[in-house]
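Colleague: Next come a sequence and a model predicted from it.
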Amino acid sequence: MQRKVIIAGGGTGGHIFPAIAIANALKKIQPDTDILFVGAAGKMEMEKVPQAGYPIEGLEIVGFNRSNIFKNILLPWKIWKSLRHAKGILQRFQPDVVVGVGGYASFPMLRQAQKNDIPTLIQEQNSFAGKTNKILGKKARKICVAYDGMDKFFPADKLIATGNPVRNNITQSAVTREDALQHFGLSNSKQTIFAVGGSLGAKSINEGLLPLLETIAEKDIQLIWQTGKPFFETAKAAAAPYASHIKVYDFINVMDFAYKAADVVVSRAGALAIAELCVVKKPVIFVPYPFAAEDHQTSNAMNLVNKKAGLIIRDDEVKSQLGNVVFNLLQNRALMEQLETNIGQLGRPNADMVIAKEVLGIIA
């Protein structure tokens, strides 16, 4: 009997890549599963999901705008419209289960599914649950989580500790450190920093690195720097005199190479980034994005810092602290090994398969 599954959510790479990983795992377990994605029109899922080989429908939905209250005037109308659209998708596709991965589109889809008694599963990626997931959690069949202590947000009997799904090209990468460094045109004998701020880059990390470029080159350290598009030209020009030591990219498609090449990673603390870093076992300095909903990135990072599985610098302290923290860490072999061991113990390379089995278990 063919199973029909809707996967709803998106808005950022942090929601889309785990969603695709779950879809791929469903197909691996039950190849004839019919999967439809529902995302937010105009967001990156409308491009990334078809590239991964799945159909997607877009809802006209936006999030609450915290910085400009006037932009929320049309929000009630858009929510009403997207709830109607979601209802139409359910009537047409007739899913056996709806999976919510977070992001704008998951609320209307799961809300309508629950109204129609279609079973739902929530994949809560963060250590601090968002408002919409807390509402939806009351009627969800199962809630897959990545952090401990989530019973303060959700009914404890629905929680399943699965970890966050990580893309196959990272969990199953066979690339060696030598190959990775060669790919970036870097030396095998030097220590390497990988700085990454999510798919759009991170302003504070970028601005914190700018004054350190000369010192990095002088200390004979290498840097792989994913800047995001907005900062790319600035960074490229600043790094030009140190081209042998510093490689600048607006976006890196081969993340497994970048992780493998790195001795130390400087990163935001989104759920996807943390899940990947746990799997690749790298010493990491987190710079949480302070304006994420409910400041969940700080909560995510502290969860690891408290287990001695990462270091943290506050966003507004990057300029004053980054150099000291990075250079001291690179000189402290014992601390690097401790961070590596502890973060590695939190890795869940098969989270996608565990979640897929839970999804199919609901409709068995």
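Modeller: Okay, I see it. Residues are numbered from 1 along each chain as shown.
Colleague: From now on I want contacts and neighbour counts done on CA atoms only, so please keep to that.
Modeller: Noted.
Colleague: Just give the closest residue to residue 118, not the sequence neighbours.
Modeller: Closest residue to residue 118 apart from its sequence neighbours, by Cα to Cα, 6 or more residues apart in numbering: residue 97 at 6.1 Å.
Colleague: check contacts around that neighbour.
Modeller: 4-6, 118-121, 359, 362-363 (Cα atoms under 8 Å, 6 or more residues apart in numbering).
Colleague: again, but for residue 122
Modeller: 99-102, 133, 137, 140, 142-144 are the contacts of residue 122 under Cα under 8 Å, 6+ apart.
Colleague: Surely residue 205 touches residue 197?
Modeller: Yes - using Cα atoms under 8 Å, residue 205 makes contact with residue 197 at a distance of 7.0 Å.
Colleague: and the two? which has more neighbours close in?
Modeller: Neighbour totals were compared for residue 205 and residue 197, and residue 197 leads with 26 against 23 (other Cα atoms under 10 Å).
Colleague: which residue is nearest the centroid of this structure?
Modeller: residue 272 (2.4 Å; Cα atoms, centre = their mean).
Colleague: ok, and here's another one to check against it:
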Amino acid sequence: MRIIISGGGTGGHIYPAVTIAREAAKLADNCEILFVGTKHGLEADIIPKEGFSFATIEVRGLERRLSWQNVRTLFTTVGSVWNSAQIIKNFRPDVVIGTGGYVCGPVLLAASLLKIPTIIQEQNVIPGITNKILSRFVDKIALGYQDAAVYFTKCRPEQIVVTGNPIRPEVMSAKREEGLTELGLAPDKLTVLVVGGSRGARSINKAMSGVYNYFSGNSQIQILHVTGQSEYNSMVGNSKQSGIELSSAGNIIIKPYLYNMPLALAAADLAIFRAGAVGLAELTARGIPAILIPYPFAAENHQEFNARALEKQGAAVVIIDKELTDSKLIDTIKRLLGNPEVLSSMAKKSKELGCPQAAETIARLALSLKKP
């Protein structure tokens, strides 16, 4: 079995691709996998470190407005489709999978023109422009959310498969006791995990300063806050200026970055997150109730739509970024943690939305498309 996987630009497109690749390698004998990306994206660094073969094409993303840059990009895209076709002809894949990002556009289009079976994986409730275009050419569309199906009404029903979004296997194998011990958390307190993404989130961090003040020294609640590298020092400094000595507070841990997020998820009773597709997939797989604060500048405002999908099912509470204040966040935390029945119900609803086997489902779908 030979598979080409393309996706890049952000970790949200790359890590699901890696997870799918590893599942495919488990399921298929003599499975050979080639990743295709750009030499400027994160994939150029991540994919070789993950041990996979990697090829590059030159391609740019379209701006979301009429511009001369878009005209130049279209000419570049024609060349990248030709380059993709050469890579495909040389590698001779049985199937080609795209996990998002503009880089997968030329690759999937070339594969389709060469009559190679193709899959695109749409992670968000609101599809990206690349996947909207590709949906007219590919064989299968693997959706992270059922709600996204309404944006593919021109597709054949048999094209669409709701698989959920792939997550790392470590997310499910991590144990709560191990997470508590590794992170220095108390087993007799409710744990609030706060993560704004790998670079942090300034609005969330700003509101958390007030949360520290309110919950500092609380005997029932502990907070693990991942600030992002760039804001860690200022958060620690602000805490000291507010009279909070983190080492003696006993229930507040601030970290710039977590290298083992699965352990933190295993220890969490409540999460405060942005609403990226991968993060939400991990939360729901573990059944963690959440306060979601969508990133307001995401393309097509897709993070708010992702968050609303969880809120609609009773798995999360959504606070819009422009409405976020420390007092609103404090009140929401108090309301949820102070009502065990509500928290338990949210956890159950979250778990029902989780798709921990999504990567395996997509890998099996890919194997099923191999021509005799």
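Modeller: Cool, the structure landed. Bear in mind that the values here come from a model prediction, so they are computed numbers and not experimental data.
Colleague: before we move on, the earlier item: mind telling me what the residue nearest to the centre of the first structure corresponds to in the second structure?
Modeller: In the second structure, the residue equivalent to residue 272 of the first structure is residue 278, according to TM-score structural alignment.
Colleague: Please identify the helix or strand for that match.
Modeller: Under the criterion of DSSP states H and E, residue 278 of the second structure resides in helix 277-286.
Colleague: Then residue 258 of the second structure?
Modeller: Using DSSP H and E, no helix or strand contains residue 258 of the second structure.
Colleague: Over to the one 5 residues further on?
Modeller: For residue 263 of the second structure, the element it lies in under DSSP H and E is helix 261-267.
Colleague: other SSEs contacting that helix?
Modeller: Packing contacts for helix 261-267 of the second structure, counted by 3 or more Cα pairs under 8 Å, 6 or more residues apart in numbering; DSSP states H and E, involve helix 169-173, helix 176-183, strand 190-195, helix 277-286.
Colleague: Onto which residues of the first structure does it map?
Modeller: Going by TM-score structural alignment, helix 261-267 of the second structure sits over residues 255-261 in the first structure.
Colleague: how about that stretch: buried residues?
Modeller: Within stretch 255-261 of the first structure, the residues that count as buried by 16 or more other Cα atoms under 10 Å are 255-261.
Colleague: How about stretch 31-38 of the first structure?
Modeller: 33-38.
Colleague: Could you export those residues as CSV, including distance to residue 23 of the first structure and secondary structure?
Modeller: Converted to CSV, those look like this (distance: Cα to Cα, whole Å; DSSP: H, G, I helix; E, B strand; the rest coil):
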residue, distance to residue 23 of the first structure, secondary structure
33, 9, coil
34, 10, strand
35, 7, strand
36, 9, strand
37, 9, strand
38, 13, strand
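Colleague: can you tell me which of those residues lies nearest to residue 184 of the first structure?
Modeller: residue 37 (34.6 Å; Cα to Cα).
Colleague: can you tell me which residues contact the closest one?
Modeller: So residue 37 of the first structure contacts 6-8, 49, 54-57 (Cα under 8 Å, 6+ apart).
Colleague: Please, a PyMOL command that selects the buried ones among these?
Modeller: The PyMOL command for the buried members of the contacts of residue 37 of the first structure (criterion: 16+ other Cα under 10 Å) is given here:
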select buried, resi 6+7+8+49+56+57
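Colleague: nearest to residue 152 of the first structure, of the contacts of residue 37 of the first structure?
Modeller: Distances from residue 152 of the first structure to these, taken by Cα to Cα, are shortest for residue 8, at 24.2 Å.
Colleague: Aligned counterpart of that closest one in the second structure, please.
Modeller: Checking with TM-score structural alignment, residue 8 of the first structure has residue 6 as its match.
Colleague: Against residue 96 of the second structure, how distant is that match?
Modeller: Separation of residue 6 of the second structure from residue 96 of the second structure (Cα to Cα, to the nearest Å) stands at 8 Å.
Colleague: against the first structure, where does stretch 346-363 of the second structure fall?
Modeller: Against the first structure, stretch 346-363 of the second structure falls on residues 339-356 (TM-score structural alignment).
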